[in-house]
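Trainee: Here is a sequence together with a model predicted from it:
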Amino acid sequence: MTLEVRPVGESELGDWLRALKTGFMRPPLVTDEEVEQRRSHFDLSRTLGVFDRGRIVATYRTFTQELSTVGGGSLVADAVSQVTVSPSHRRRGVLSQVMAGDLAAAKERGDAVASLIAAEYPIYGRYGFGPAAWTTEWSVDVTRAGLDPRRTGQPDDGGTIELADGAEIRKIGPEVHRRLARVRAGVPNRDTRGWERGTGVGFQAEPWTEPFYAVHRSASGEVEGFAAYRSDDKWDDAKQPVNTASVRDLIACTPAAERALWQYLCSLDWVTTVRSGYRAPDDVLPLLLPDPRAARVVSHADMLWLRVLDVAKVLEARTYASSGSLVLDVRDEAGLAGGRYRLDASPAGSEVSRTTESADLTLDVAELGRLSLGDESVVRLAELGRVEELTAGAAVRADVLLRAARRPWCPDIF
């Protein structure tokens, strides 16, 4: 089978979108409006098609992304999206061919990592990706949460919750989002198109239902967070409201704002259930409730996957709460990031250098991806046999250095 891998031309974008929908098992219908909207924000030089005798049988698109890391730093990522292989061409090494070329190009550009949201768990580990951030969704039974029925929905610290519209969110949201990235690892930048799509402007891949928007301001009037949510309209046989409020987006850059927005959502009249949307696994929501059992986990899964391309950039971009040194022997079959590295870290900064010293730990590049945002335990990976401890106690020392106080969170699917 002879395949051609290349960027698509403007006249081929419609065919590329049909192949994309075919790969994702969606109706392969593409409108002129969709083609025009996609063309306006796609970098066609990084929108790849795999052609078999002129027909597109696989899709692959990337774009430059800024990703927050531990301590408020950032990494430049090769964000991988819209990866499909048509049913007629699966299990033939098509994705391996495209992935190898893209990762090599990203390495050449100087990107620190490649990032993606995996549609299926088993696919990407073989290319050196590891799940660096997970996500959890809760369903809160408000009637059993033990909340004061006289609650007003307003904060008790002098702050306020006020309703807004999408236009205001597009104005105030980007700064709140940037502030979140300074305190939480795993947050990708959200560009203008992301804010437009998230507030119903322009082409929407799915039918749009306008949400409600609630904005939190501190006692001084500073915007510190917002929530977008929708509600159904359901009543039981006794003519009692049993509505569910579903959170579409909740971004808060201070603990006070996060608490206030959840308290507001759990105080809505007629709402008996709140669906949280995808949150960090250590979100404060359950413990805000007098009875945390009222928050039932309905989903818990991997979210953000990272493929380390430059070990030094990844480890030097973050902060460290303690001081220490580690020598890591990183295995990488693709030859992009392998080697032996010495990490010298302290709260004042860090340095990573190539070394010939004896290694403390040996691990695959995919396991380094798991560890890169401070979420995973080196001790646990060692117990699983995915990290080899060569110096006694090195796994514990690595956990002290690498683990973050709060788990990383990726609020956006890309």
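Mentor: Done, it's in. Numbers count the residues shown, from 1 in each chain.

Trainee: Please count neighbours and contacts with C-alpha atoms only from this point.
Mentor: Will do.

Trainee: Name all residues that make contact with the closest residue to residue 270 other than its chain neighbours.
Mentor: Spatial nearest neighbour of residue 270, excluding adjacent residues (C-alpha to C-alpha, 6 or more residues apart in numbering): residue 241 at 5.1 Å. Counting by C-alpha atoms under 8 Å, 6 or more residues apart in numbering, residue 241 touches 233, 234, 235, 270, 271, 272.

Trainee: ranges for the helices of the protein?
Mentor: Under the criterion DSSP state H, the chain carries helices at the ranges 13-23, 32-41, 94-109, 166-181, 192-198, 255-265, 285-288, 311-316, 365-371, 378-383, 394-402.

Trainee: Now render these as TSV, adding distance to residue 216 and mean neighbour count.
Mentor: Formatted as TSV, the helices of the chain follow (distance: least, C-alpha to C-alpha, whole Å; neighbours: other C-alpha atoms under 10 Å):
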stretch	distance to residue 216	mean neighbour count
helix 13-23	38	21
helix 32-41	31	13
helix 94-109	39	16
helix 166-181	11	18
helix 192-198	18	15
helix 255-265	6	20
helix 285-288	16	16
helix 311-316	34	21
helix 365-371	33	26
helix 378-383	38	18
helix 394-402	33	20
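
Trainee: Throw those helices into CSV and include distance to residue 136, thanks.
Mentor: Converted to CSV, these look like this (distance: least, C-alpha to C-alpha, whole Å):
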stretch, distance to residue 136
helix 13-23, 27
helix 32-41, 30
helix 94-109, 29
helix 166-181, 18
helix 192-198, 20
helix 255-265, 15
helix 285-288, 11
helix 311-316, 25
helix 365-371, 17
helix 378-383, 20
helix 394-402, 22
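
Trainee: These: which one's closest to residue 217?
Mentor: Relative to residue 217, the nearest member of these by C-alpha to C-alpha is helix 255-265, separated by 7.6 Å.

Trainee: Point out the other helices and strands that the closest one packs with.
Mentor: Contact analysis of helix 255-265 by 3 or more C-alpha pairs under 8 Å, 6 or more residues apart in numbering; DSSP states H and E lists strand 160-164, strand 212-217, strand 223-231, strand 243-252, helix 285-288 as its packing neighbours.

Trainee: put this beside the first:
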Amino acid sequence: MTHPPHPDIDVRPITEDELPDWLRAVNTGFLREPTPSEAELEARRPQFTPGRYLGAFDGARCVATFKSFAQELTAVGGATVPADAISAVTVTATHRRRGLLTRMMAQDLAAAKDRGDVVATLIAAEYPIYGRYGFGPATWMTEWTIDVPRTGLDPRRSGAPDDGGRIELVDGEDVRKLGPELHERVRRAQPGAVSRDDLWWRLNTGAVRFDPSWTEPHYAVYRSAGGEVEALAAYKSDDNWHDKQPHNTATVHWLIASTPAAERALWHHLCSIDWITQVKSGWRSPDDLLPFFLPNPRAARITTQADWLWVRILDVVRALEARTYAGEGRLVLEVNDPDGFTGGRYELNASERDGGSCTPTTADADLTLDVGDLAALWLGDESAERLVALGRVREERAGAGRVTDALLRTSRRPWCPDMF
């Protein structure tokens, strides 16, 4: 439904002096204590980027918020593309249904297109909102809960890896030193992963605290037999005893690993901690290896499965040329983009050896689809044939969905480990 604009409400970039009012609106939208603390203001001011914090103002009061920042997203094959990462999107309950999000989104995406960003990204709090702006769910996530006594792991084992590596418990300062290089290795090999800047590491290790209730997690690092850091994890545990028996849960906040052996070692470590009877995995890829690291995979049950990273393509040519392909083929796509950023007809010539070349064309289309559905296909997770069956994609040539899947789908699912 289209809503008439409200010219009395001013949508514009905020100034740094307006940051407290903007944060109050953010906190209100996310149902947090409204007034930002001095500590939060002090922590956030150095991160303020003029032009990328938008607000809607009814008089002097901020009633809607929107923020974006520079990001890199890993495409299939390991190349990265510049992304416009969107966060802190709120509209105050008193000002809903007035088109404020539409106005803020239009401003931000136009600026991203002008900057040369290939895509925009976000994590959607609610599913129905962002499809109308050309976003599509490009990665999904799964969370497992592990019943430790049922894993089949020997409770008498030492907890040390059996491959010659070792696990160390470290502090936040160590993580800030060791983590960035490991993460760069991991994200370059993981389609759907996004960059982490220095602020991410400081926020997630307590060096910067926006949230006064933040508490320090435990950090575990896995080193190979040669001493190389190959995995890191952050986790917290509760203190839950009854009937003189422990019923404690370890909750993983994040875990990254550059090798399956390192990942396996950290999961086994988490399942070997005294008094821990349950492990919550945090956000993992839907085809994560985790259940099969356990002698009894049924000990890990799925407790959450949902869409995760949403992508909005702003440049079809650069997006399709950035990724690699699983075979050889030609495909002509008719891309519908109601907002006019990147709609049109494109010819993709894909090569497993040389990658893909993409050019605008007037040739007959093989497949017609919306830009949001193209985003879901671009990272290799979605099936064109499934979208055809759902009526979201139209085959202009019989078998085009099957050809699309043969070229674009990946053997392992894309995954974004991060919330932003």
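Mentor: Good, I have the coordinates. Nothing here was measured: the structure is a model prediction, and the numbers come from that model.

Trainee: Quick TM-score on the pair, please.
Mentor: Superposed pair, TM-score by TM-score structural alignment, normalised by the length of structure 1: 0.97. Supporting alignment: 413 aligned residues with a C-alpha RMSD of 1.2 Å.

Trainee: ok so, going back, show the buried residues in the contacts of residue 241 of structure 1.
Mentor: Buried members of the contacts of residue 241 of structure 1, scored by 16 or more other C-alpha atoms under 10 Å, are 270, 271, 272.

Trainee: corresponding residue for the last one in structure 2?
Mentor: Aligned by TM-score structural alignment, residue 272 of structure 1 pairs with residue 277 of structure 2.

Trainee: How much space separates the closest residue to its match other than its chain neighbours from residue 105 of structure 2?
Mentor: Excluding its sequence neighbours, the residue lying closest to residue 277 of structure 2 (C-alpha to C-alpha, 6+ apart) is residue 148, at 5.1 Å. Going from residue 148 of structure 2 to residue 105 of structure 2 by C-alpha to C-alpha, to the nearest Å gives 45 Å.

Trainee: do the same with residue 355 of structure 2
Mentor: As defined by C-alpha to C-alpha, residue 355 of structure 2 lies at a distance of 32 Å from residue 105 of structure 2.

Trainee: before we move on, what about residue 38 of structure 2?
Mentor: In terms of C-alpha to C-alpha, residue 38 of structure 2 sits 29 Å off from residue 105 of structure 2.

Trainee: what does residue 163 of structure 2 give?
Mentor: Residue 163 of structure 2 sits 50 Å away from residue 105 of structure 2, going by C-alpha to C-alpha.

Trainee: Quick check: the aligned residue for residue 207 of structure 1 in structure 2?
Mentor: For residue 207 of structure 1, the aligned position in structure 2 is residue 213, judged by TM-score structural alignment.

Trainee: Could you report the neighbour count for that match?
Mentor: 7 (other C-alpha atoms under 10 Å).

Trainee: what does residue 407 of structure 1 give?
Mentor: Residue 407 of structure 1 has 22 neighbours, counted by other C-alpha under 10 Å.

Trainee: rewinding a little: would you turn the contacts of residue 241 of structure 1 into CSV with distance to residue 285 of structure 1?
Mentor: Shown next, in CSV, are those (distance: C-alpha to C-alpha, whole Å):
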residue, distance to residue 285 of structure 1
233, 24
234, 24
235, 26
270, 20
271, 16
272, 16
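
Trainee: Which of those residues fall within strands?
Mentor: Using DSSP state E, 271, 272 are the members of those that sit in strands.

Trainee: which one of the contacts of residue 241 of structure 1 is nearest residue 256 of structure 1?
Mentor: Among these, residue 271 lies closest to residue 256 of structure 1 (C-alpha to C-alpha), at 22.7 Å.

Trainee: Help me confirm that the closest one comes into contact with residue 246.
Mentor: No - here residue 271 of structure 1 does not reach residue 246: they are 10.1 Å apart, not a contact under C-alpha atoms under 8 Å.

Trainee: Overlap in contacts, these two.
Mentor: When contacts are counted by C-alpha under 8 Å, 6+ apart, residue 271 of structure 1 and residue 246 have residue 231 as shared neighbours.

Trainee: Just the closest of the buried ones among the contacts of residue 241 of structure 1 to residue 199 of structure 1, please.
Mentor: For those, the minimum distance to residue 199 of structure 1 (C-alpha to C-alpha) is 22.7 Å, reached by residue 271.

Trainee: list the contacts for the closest one?
Mentor: Counting by C-alpha under 8 Å, 6+ apart, residue 271 of structure 1 touches 142, 231, 241, 242, 243, 244, 245.

Trainee: What is the equivalent residue in structure 1 for residue 415 of structure 2?
Mentor: Aligned by TM-score structural alignment, residue 415 of structure 2 pairs with residue 409 of structure 1.

Trainee: what's that match in contact with, if anything?
Mentor: Residue 409 of structure 1 touches 133, 134, 135, 184, 185, 186, 187, 279, 280, counting by C-alpha under 8 Å, 6+ apart.

Trainee: how many other residues sit next to the last one?
Mentor: Right, the one you point to is residue 280 of structure 1. Using other C-alpha under 10 Å, residue 280 of structure 1 has 22 neighbouring residues.

Trainee: and if you look at the fourth one?
Mentor: Residue crowding around residue 184 of structure 1 was assessed by other C-alpha under 10 Å; the count is 24.

Trainee: Give the equivalent position in structure 2 for it.
Mentor: So residue 184 of structure 1 corresponds to residue 190, using TM-score structural alignment.
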